[in-house]
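[1] Give me coordinates for this.
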Amino acid sequence: MTMKKIAILQCSAASDSATEALDIALALASFDYPVQLILSGEAVKSLLNQPSKRYAMLELLDAEPVVISSEELTDTSALPANIDTVIVSPEQLKRHLSQFDEVLQFS
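    Just a heads-up that it's a prediction; the model follows:
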């Protein structure tokens, strides 16, 4: 049986939303589910303003790199160096999401 590829799409900068999205991504990755955390729009601020070491745990659990899609993010040097990230445009994000079997959205 193949496991479904799951995307965790966080769209809000609210700390509750960020914590829940990251917790679910970490839980799924710990059970070897193919999972990717995606930060879009305002959610990017949660990574920039309060970079948690827990984001780096995704790489330790062999989760895909954190995808960042934001038109406002122009300075990639502001991203935490210890977190594996991929930057995509909003148009690329739509195509990227189509690769997943399920998308869980936190907004």
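[2] only C-alpha atoms for contact and neighbour calcs from this point on.
    Fine.
[3] Now name the helix or strand holding the spatially most central residue of the chain.
    What sits nearest the mean C-alpha location of the chain, by C-alpha atoms, centre = their mean, is Leu37, with 2.3 Å. Assigned by DSSP states H and E, Leu37 belongs to strand 35-40.
[4] Second input sequence below; structure requested for side-by-side comparison:
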Amino acid sequence: MSKRTAILQTAAANTDAATEALDLALAMASMDQSVQLILASEAVNCISDNPSKRYAMLELLEAEPILVFTDEPLSNPHQLDIEIISSQQLAPQLNSYNEVLQFS
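    Next up, the predicted model:
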């Protein structure tokens, strides 16, 4: 069984923490490690506003879809590979990973 890692990003798009979270997700995916980026809180705007093209690279590297933690309707005009999870689904989802790294 392979180790599954979640990267929980809560930082807004224009912060160093957001850049570091995406960099780590891309690096892990490029090494064929099982990694999933989870966007919560301020980070949700990374997808709905003007997302970096680097988020789309996760799909090219065959990473798991980006999970977006929100109870609000979300626009995905850039057709990124995302799944939306609600507040009730977040804790069980996080428990399914071997490791959770948080970038705030």
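[5] ok, now how distant is the aligned partner of Leu90 of structure 2 in structure 1 from Arg54 of structure 1?
    Here Leu90 of structure 2 is matched to Leu93 in structure 1, going by TM-score structural alignment. Distance, Leu93 of structure 1 to Arg54 of structure 1, using C-alpha to C-alpha, to the nearest Å: 23 Å.
[6] Isn't the residue nearest to the centre of structure 1 up against Ile24?
    No. With contact defined as C-alpha atoms under 8 Å, Leu37 of structure 1 does not count as touching Ile24 (9.3 Å).
[7] okay, and the common contacts of the two?
    Shared contacts of Leu37 of structure 1 and Ile24 (C-alpha atoms under 8 Å, 6 or more residues apart in numbering): Ile8.
[8] Grab the nearest non-local neighbour of Pro80 of structure 1.
    Pro51 (6.8 Å; C-alpha to C-alpha, 6 or more residues apart in numbering).
[9] hang on, the earlier thing: ok, for the residue nearest to the centre of structure 1, nearest residue in space, not its chain neighbours?
    Ile8 (4.8 Å).
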